[in-house]
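In: sequence first, then the predicted structure:
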Amino acid sequence: MAAIVTLYKTFKDRYGLGSQLIDFVNKLMENPANPSLHVEPVVQAADKRVRTARVTQKYRAVLFELQGTRERQFVLIDVLNHDDAYDFATTKQLSFNHITGVTELKDVEAPISAAVTQEEIESRAKQLAAEKLAQLQAEEEAAKSAAESAAEEEKAPAVAEPTPATLLKAEGISEEALSDELGLSPLTVEILLTARTVADVEELLSTHPEWERNAVIGLMAGMSIAEIRADLRLDESRDQAARIEDHESDEAIIEGMKTPAGKMEFIVAPGQEDLESIISGGSFDAWRVYLHPNQQRAVEAQHSGSGRITGGAGTGKTVVVVHRTKHLLDQNPGARVLLTTYTRDLANALKTQMNLLDPDFPEASVHGAPGLWISGVDALVADVIRNSQPLEREKALRDNFGIDGTFTPKALDSREERNFWEESVAVKGGDLSPEKAHPTFLSQEYSTVILTHGVTDERSYLRVRRAGRGTPLSRAERKAVWATVEMFHAKCASARKLTFAALAVLAAHIVENRDSVRMFDHVLIDEAQDFHAGHWRFLRACVVEGPNDIFLAEDSHQRIYGQRLVLSHYGIHTRGRASTKLRVNYRTTAQNLGYASAILDGTEWIDSEEEVDDLHGYHSVRRGPAPTILQSASKSEEAEQVAALIAEWISTAEQDDTEISVGVLTRTRQRMTEISAQLGEHEVPLATGRITTAERPVSVMTMHNAKGLEFTHVVLADVSADALPQAYLMRGLAEAERDDSLQRERALLYVAASRARDLLVVSTIGEASALLPAEVTA
């Protein structure tokens, strides 16, 4: 009789058995009674369901055998040396948490009999927690003593950190609520009540169930029990548990592994390809299999129209978008699906991830054909215009811009656009104040008001609502602005060029006015916060309105291009249940995350649904060293110090036989060129592009170009008062536009800081930027 095989999250081929281990798993699935497997119970084990089985003469697998009502299942935990496997098996227990409905793998010192009372269990938990805390505190004191003797430098008195128990009390969370409402184990509750610091809690829970660790870290970040239950989808699991009569049964264990939180620990019935990848430890990426329950909900959600995910940097928004793309294609392989993002580089990264998740995904032959088309949004706009008919372009140019012609317009670069606005307003701007005659103001007015609402004449412009525009315009000023826009269009016609936003509007008109059906059934968008008005009009025109038509991922804190827009202005509605917020950061350590988040303080962030976007509950599941501040008196000194740090990091990585990637990020292209040359003189192994290699693990790029990347080590170069914010960008702007520009500079610094996975270094030359957290600038 065949069986299902499930893998525990830490299962791996630690001894390099390769094909032998794969053959073992396949035999187990085909016929567990195969005599060569020697599947045997373990004497005096904590769990009567635990077994060992022969992989080779030397190695045995530790696994649990479960007999459900519909299936026989084996849960593979580890492969160890013969004697070690038996010892390991006696201390493991699979249990069903009746509060959460989640299956958990636990360490048990001895078999627990039914006669053991809850009081005795709690007493054991208190004793074990005390022993763990004592050991951890002894290690910390020893490390502290060594550090103090190694470096005797004066430091400001440390501010006492509130204990976890104090944090819980401040939120009104009782000991009973932790166990009875959240389902935390007695040991975990005791650790929370007695640990000195949050760091101690996270260290002591490192081997606890993944859902439990996530729940505790969420509590420490200020989330309520209700928010955590919703985030981990524990209410769904609890409802499922209520339908199971015997919580001690194999059936309960099987069902508990299939819950959203259970899938954080167990890979139920992996396919052959995933199985081989996991065992080989080669190309396997955790994100391909493990999704947070909140991510899984967003992937599988059925929307009557559009859907959205939001979340801070590193919360896995791109992972959700890629998984949802596969989900929609699995549901309907013949669907016409567009996966798009802001730049060509980001689109290439999406294609790489899609190939990793599903190497056989159905790729469309051309955009609009059945299958998946992956493209940067501007590249798709250009394709539509380039492949359009002359009559289509003629109508679109005339209807939208009052331009006569059938030419195929190209894109205005930023310098050309600025010159066109300056020349146009000089002739037609009348008595507009300098702030309202500023090219930046006019460009933003053009994109967010005129192109958004399809304004094509003065009368319409005089009546249109300018929602979101902080600088008011009188009727006379609107007339002057419209006259300037008409002159701007004339210059665009003469040059046969349009702004990128206007090109997207042109493409939208072409698509909308075709008799055929829209180009796509589903459109999925990553980095949506950076899309401009033209993009949204184009994408709305591309997809058939209906269930799951548009799905987007955004983070208003990472808006580094353009202006804040409101999705409802483009016929896209994602309020309420259509939106999911992600709060768990998987990339950045808690220390780096806290520093990056502090950059955002002091300003209000509004998302595309006109709602305040805060970082409540935003937390990391990783810990590491605090960011380092590097101070220099000159650019050459900065480069010398950075080169020395990188040399040290590379040397350490070589000794530890680990790979590193280093990103040196600058605000300007000029500083990027300068420090690249300086680091080269110090023989730093620089990569030739954005992507590092083992031989050349250091990449230098602007902060803008680092969007979508991550590095083990990041250096933010020249984060000085003269470099950030860029003063020239705000010179001559009205207050509202100046505030918006400053917010984008703050967002850019946040994006750059959040690229660091393990180590973050902030380098300043002279006076530090005022955008850095207060402790740095003080």
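Out: Nice, I can see it. Numbering: from 1, shown residues only.
In: for the rest of this, base every contact and every neighbour count on C-alpha atoms.
Out: Fine.
In: for the stretch 451-600 of the chain, which segments count as helices?
Out: 458-463, 475-495, 500-512, 533-542, 590-598 (DSSP state H, counting those that start in this stretch).
In: looking at those helices, which is closest to Met519?
Out: Nearest to Met519 among those is helix 533-542; the distance by CA to CA comes to 5.2 Å.
In: and that closest one, what does it pack onto?
Out: With contacts taken as 3 or more CA pairs under 8 Å, 6 or more residues apart in numbering; DSSP states H and E, helix 533-542 sits against helix 500-512.
In: can you list contacts of the helix it packs on?
Out: Outside helix 500-512, the residues that touch it by CA atoms under 8 Å, 6 or more residues apart in numbering are 378, 381-382, 384-385, 388, 392-393, 396-397, 400, 409, 411-412, 447, 451, 518-519, 532-535, 537-539, 541-542.
In: quick check: ChimeraX command selecting the buried ones in those.
Out: Applying 16 or more other CA atoms under 10 Å to those leaves a buried subset, and the ChimeraX line that selects it is:
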select :378,381,382,384,385,392,393,396,397,400,409,411,412,447,451,518,519,532,533,534,535,537,538,539,541,542
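In: also this one, for the comparison:
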Amino acid sequence: MPRLGIAKEFLAEYAKLQKPVQKAVDAAIAKFREHTHAGLHLEKLNNAKDPRIRTIRINDFYRGVVLAPDSGDEFLLLTVLPHDEAIAYATSRRFTVNQALGVLEVRDQRGLDAIEPTLREAAKGSPRQLFAHVKDADLKRLGIDSHLLPLVRLLSTEEHLEALANLLPAAQYDVLVALAAGYTPEEVWSEISAYLPAGTRPTEVDTEDISAAIARTPDRFAMVSGPEELTQILKHPFDAWRIFLHPAQREIAYRSSYSGPTLVTGGAGTGKTVTALHRAVFLARRAAAPASVLLTTFTRNLADALDHQLALLTDEPEVRERIEVLNVDRLAHRVFSEAYGRQPDIVDPRELRQLWEKAAASSGFNAVFLEREWVQVILAQGLREPAQYLTARRHGRGKALRADQRLAVWEAIRHVTDTLRQLGQHTHLQLADEAARLLAERPVRPYRHVIVDEGQDLHPAQWRLLSHAAARGPDDLFISPRPTPPTPPTPGMPPRRGGAVW
């Protein structure tokens, strides 16, 4: 009887499917367990970049993608997608075993083939080679695939390397980024080898042994022990993601304590949200009072998704009552309401636009410029007086302003904020700024721990609110944003001490 493995990517796609399609997937898997390949329509694709890739028919519109072994009876269900997307995925990907780490990797071979002529042409006119200082032997020792070495040797700038971010296997891309940043091969190996699960560091790698590679890659793939386990996994796909916690991620989520605010970073699909959820549960189990942990994010929809996922992760009533899931705007509303005994009145965006246009007409400045100056400089830095604005940094705001121009801008913006105050109205960011001030004045903060998921879109005023929601101390802030291009720090953003990074 064949043994089936599943990929984390498959679970993510399965969870999105409509119920009839999920039932069709279940039926296909049941046939697979019976080893009735004819019933599965296990098909080889002539133009696939990996000869071991197969597709299986789910229904008239969906297909599954399977990695089939050259020999043996272990199969890996990679994903299930609409027909054309499944064919595109199956024909473009190539799966290999990392020759240094022994983990199973995937690369977009078709994408790499497409970009190679452009890199080759760019290399002709470049006086430098990005990895001229690194020997081929060192690249191979760090896990760079021999077939990729010619492409790596074409890279002449960091921008060219960044263009490969979504095409190369993650581990190999990380190696190249570290080498390009000036790390020695020994330093790079020390970093990447730490991500292997305990007891799985290979002394010798068989690049043809897919089964062993899967065992070394629990963050992305897992073999299913039997029908009962598979049924439970498919019943709650997100719940099953717990088996995909990478040892390094588990270490972050279950570390006994951090000295202060902790920033956890990682690319898409690296498990930041799941790690944040595990951290919330871990801290809640140690807490003594209800609502000790705030799990928050940018929008209400994201918060609702977190709440649903949290319910799948733990069914312990005492743990759930110690975790409150709110998006940042709802937290600001609550703080305001508790302080003033009434709900805040949020200004209509159309009415706000009219206020800015009126201020622009009387000041000579553009309405968009005034609003962005208010949001990106004045609100961002929590400026209360014109003297503060005169000396404030305006990074990224374009043309510099003289002192008299800054005073004119301040007056124009003040007319808008005074009107809002007279109307008793706020913007969401104003509300966050006010709520942050109110919490800062409280002798007791509402939470012991604040965990922030998808925090990359939060405004500094919202960060100030979250930083005041828990008392300063160990484990006060745990932040998992999606990576964004680096920018200089903005006053009001959380400090990055005690951080853990993967």
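Out: Yep, that arrived. The model shown is predicted, which means the values in this text are computed figures rather than measured ones.
In: so which of the helices of the stretch 451-600 of structure 1 is nearest Asp231 of structure 1?
Out: helix 590-598 (19.1 Å).
In: the closest one aligns to what range in structure 2?
Out: The counterpart of helix 590-598 of structure 1 in structure 2, using TM-score structural alignment, is absent.
In: quick one: buried residues of that helix?
Out: In helix 590-598 of structure 1, counting by 16+ other CA under 10 Å, buried: Ala590, Gln591, Asn592, Leu593, Gly594, Tyr595, Ala596, Ser597.
In: also stretch 472-482 of structure 1?
Out: So for stretch 472-482 of structure 1, counting by 16+ other CA under 10 Å, buried means Leu473, Glu477, Arg478, Lys479, Ala480, Val481, Trp482.
In: picking up where we left off before, tabulate the buried residues of helix 590-598 of structure 1 (TSV), appending distance to Trp211 of structure 1.
Out: What follows is these, written out as TSV (distance: CA to CA, whole Å):
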residue	distance to Trp211 of structure 1
Ala590	18
Gln591	21
Asn592	23
Leu593	21
Gly594	22
Tyr595	26
Ala596	25
Ser597	24
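In: need the contact list for Leu539 of structure 1.
Out: By CA under 8 Å, 6+ apart, the residues touching Leu539 of structure 1 are Ala508, Val523.
In: cutoff 10 Å now
Out: Neighbouring residues of Leu539 of structure 1 by CA atoms under 10 Å, 6 or more residues apart in numbering: 338, 340, 377, 381, 504-505, 507-508, 511, 519-520, 523-525, 550, 570.
In: likewise for Pro439 of structure 1?
Out: Shown in contact with Pro439 of structure 1 (CA under 10 Å, 6+ apart): Glu417, Arg418, Asn419, Phe420, Trp421, Glu422, Glu423, Ser424, Val425, Glu445, Gly732, Leu733.
In: that one matches what in structure 2?
Out: So, by TM-score structural alignment, Pro439 of structure 1 is matched to Ala367.
In: measure that match to Ala122 of structure 2 for me?
Out: Ala367 of structure 2 sits 43 Å away from Ala122 of structure 2, going by CA to CA, to the nearest Å.
In: go on, Ala470 of structure 2?
Out: As judged by CA to CA, Ala470 of structure 2 and Ala122 of structure 2 stand 52 Å apart.
In: the two: which has the busier surroundings?
Out: Between Ala470 of structure 2 and Ala122, Ala470 has the larger neighbour count (other CA atoms under 10 Å), namely 23 against 15.
In: thought that one was touching Leu477?
Out: Yes: taking CA atoms under 10 Å as the definition, Ala470 of structure 2 is a contact partner of Leu477 at 7.8 Å.
In: anything in contact with each of those two?
Out: Listed as contacting both Ala470 of structure 2 and Leu477 by CA under 10 Å, 6+ apart are Leu294, Arg448, His449, Val450.
In: closest one of those residues to Tyr389 of structure 2?
Out: Distance to Tyr389 of structure 2 across those (CA to CA) is lowest for Val450, with 30.6 Å.
In: quick one: map the closest one onto structure 1.
Out: Counting by TM-score structural alignment, Val450 of structure 2 lines up with Val523 in structure 1.
In: I'd assumed Phe551 was in contact with its match.
Out: Yes: the pair Val523 of structure 1 / Phe551 is scored as a contact, 6.3 Å apart, by CA under 10 Å.
In: now the helices for the stretch 251-400 of structure 2?
Out: Using DSSP H, counting those that start in this stretch, the helices assigned to the stretch 251-400 of structure 2 run over residues 272-286, 300-313, 317-320, 328-340, 349-363, 367-373, 380-381, 386-390.
In: would TSV of these with distance to Glu13 of structure 2 be doable?
Out: Shown next, in TSV, are the helices of the stretch 251-400 of structure 2 (distance: least, CA to CA, whole Å):
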stretch	distance to Glu13 of structure 2
helix 272-286	16
helix 300-313	15
helix 317-320	27
helix 328-340	28
helix 349-363	36
helix 367-373	39
helix 380-381	38
helix 386-390	49
